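A.B. asks: What shape does this take:
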Amino acid sequence: MKKQLLAVSLFALMGTAPLAQAADYAIDTKGAHASVNFKVKHIGFSWLTGRFNKFDGQFSYDAENPTAASIEVTIDTSSLDSNHAERDKHIRSGDFLNVSKFPTAKFVSTKVVKDDDDELDIHGNLTLHGVTKPVVIEVEKVGEGKDPWGGYRVGFEGTTTISMREFGIEHKLGDLADSVELELHVEGVRK
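C.D. replies: Reported below is the predicted structural model:
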């Protein structure tokens, strides 16, 4: 009888135990532990690389249920930095990003699909140059755990390729220069 009572009590306790829930994270841009980088072919001869220095965002993530994750990121397009001032001025102009008319780009996830243990496909809508298109970002979890300052962090890296023409950017530097590879490194601090 005592064993049955103990079993019933344990079962009741387990039934009332809190289920693991998704935690909310702020992307750590202040500590420079996140980056949004790009790479595009320059007239087919070399790679032009750069980054966006200003962006912000947050995400929700639960390691036990990664497909319930969500993310939202806003990028200041005027913060484009290809390490060449004149080129940056041209990319920010109406020929490409037209940052005076479209000062931000935004990604909002719509669903997450699990590939492997630490790999996810994040489907979402990217708004760039005033055009919103669906994109898929292939993501791999880098790691998670307590940090030295008493917080909790989780990090991911991801890649996707977009077509400038699909986002209404018609100016190009050769046929091979339409595809832009985006590389994302995101470290979030649990709120």
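A.B. asks: rest of the way, CA atoms for contacts and neighbours
C.D. replies: Noted.
A.B. asks: Okay, buried residues for the top strand by length along the chain please.
C.D. replies: When the chain is parsed with DSSP state E, its longest strand is strand 131-146. Neighbour-count burial for strand 131-146 flags Thr132, Val135, Val136, Ile137, Glu138, Val139, Glu140, Lys141 (criterion: 16 or more other C-alpha atoms under 10 Å).
A.B. asks: The closest residue in space to the third one that isn't next to it in sequence: neighbouring residues, count only.
C.D. replies: Translated: Val136. Closest residue in space to Val136, ignoring its immediate chain neighbours: His123 at 4.5 Å, by C-alpha to C-alpha, 6 or more residues apart in numbering. By other C-alpha atoms under 10 Å, 19 other residues sit near His123.
A.B. asks: measure His123 to Phe38 for me?
C.D. replies: From His123 across to Phe38, the span is 19 Å (C-alpha to C-alpha, to the nearest Å).
A.B. asks: Could you also give me the structure for this next sequence, so I can compare it with the first?
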Amino acid sequence: MKKIVAGIALGSLMAVSGSLLAADYVIDKEGQHAFINFKTGHMGFSVLHGRFNDFDGTFSWDAAKPEESKVEVTINTASVDSNHAERDKHLRSPDFLNVDKHPQATFVSTGVEVTGENTARVTGDFTFNGVTKPVVIDAQFIGEGEDPWGGYRAGFVGTTSIKLADYNVSMDLGPASAVVDLDLTIEGVRK
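C.D. replies: Have a look, this model is predicted:
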């Protein structure tokens, strides 16, 4: 009887300690619970909004040690969607995204600095149009827990900005269009 009780106690301890370790997540693009949106000035007259419809990625997350988190995302740049077919065709051209030569953009984290109770700065290498540069994403942890389908999820939002000239984008629409702001909503399902 003591062996059975000890076995149950050990099993329970292992289950609890396992939940305290970092877990790996797959970004939920299938359920459309993740978004990569962008906005930029349009020649000083308005603001252009769009998104990338096809991307995937993974992240590792441990609420007890957020500084040890890791993120990897791949964006299929031809999936750009600004709600205007002719503009999207131009955005895919060598003037902007250059999708024939560079069909993917990637982000690979290199570090996480905790800045508050649920906030952090995620540093990483962003590769776009054949150029890799460091970027910093201001991130916020939204929450984690069991979902109605028997899975376990964690979610974050983040923002960053990139200068198009840093990535050899040849089209110059003036100072209002020189920077692109990225708004990220990432929800992952634990593997």
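A.B. asks: hmm, back to that, want to try TSV for the buried residues of strand 131-146 of structure 1, with distance to Asn83 of structure 1 as columns?
C.D. replies: Below are the buried residues of strand 131-146 of structure 1 laid out as TSV (distance: C-alpha to C-alpha, whole Å):
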residue	distance to Asn83 of structure 1
Thr132	28
Val135	27
Val136	28
Ile137	25
Glu138	27
Val139	27
Glu140	28
Lys141	29
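A.B. asks: Just the closest of the residues you listed to His33 of structure 1, please.
C.D. replies: Each of those was checked against His33 of structure 1 using C-alpha to C-alpha; the closest is Lys141, at 14.5 Å.
A.B. asks: what sits against that closest one?
C.D. replies: Asp118, Glu119, Val154, Gly155, Phe156, Glu157 (C-alpha atoms under 8 Å, 6 or more residues apart in numbering).
A.B. asks: In which helix or strand does the residue lying closest to Glu138 of structure 1 once chain neighbours are set aside reside?
C.D. replies: Using C-alpha to C-alpha, 6+ apart and skipping the chain neighbours, the partner closest in space to Glu138 of structure 1 is Asp121 (4.7 Å). Using DSSP states H and E, Asp121 of structure 1 sits in strand 119-128.
A.B. asks: What is the mean deviation of that strand from its aligned residues in structure 2?
C.D. replies: In the superposition with structure 2, the average deviation recorded for strand 119-128 of structure 1 is 0.3 Å (mean C-alpha distance after the TM-score superposition for structure 1).
A.B. asks: So what does Gly111 of structure 2 match up with in structure 1?
C.D. replies: Mapped onto structure 1 by TM-score structural alignment, Gly111 of structure 2 lines up with Lys111.
A.B. asks: what's around its match, how many residues?
C.D. replies: A count of nearby residues for Lys111 of structure 1, using other C-alpha under 10 Å, gives 15.
A.B. asks: Now name the helix or strand holding it.
C.D. replies: Taking DSSP H and E as the criterion, Lys111 of structure 1 maps to strand 104-114.
A.B. asks: ok, now which ones touch the aligned residue in structure 1 for Val26 of structure 2?
C.D. replies: Residue pairing (TM-score structural alignment): Val26 of structure 2 is matched to Ala26 of structure 1. By C-alpha under 8 Å, 6+ apart, Ala26 of structure 1 lies in contact with Gly57, Gln58, Phe59, Gly188, Val189, Arg190, Lys191.
A.B. asks: Right, I'll call it a day here.
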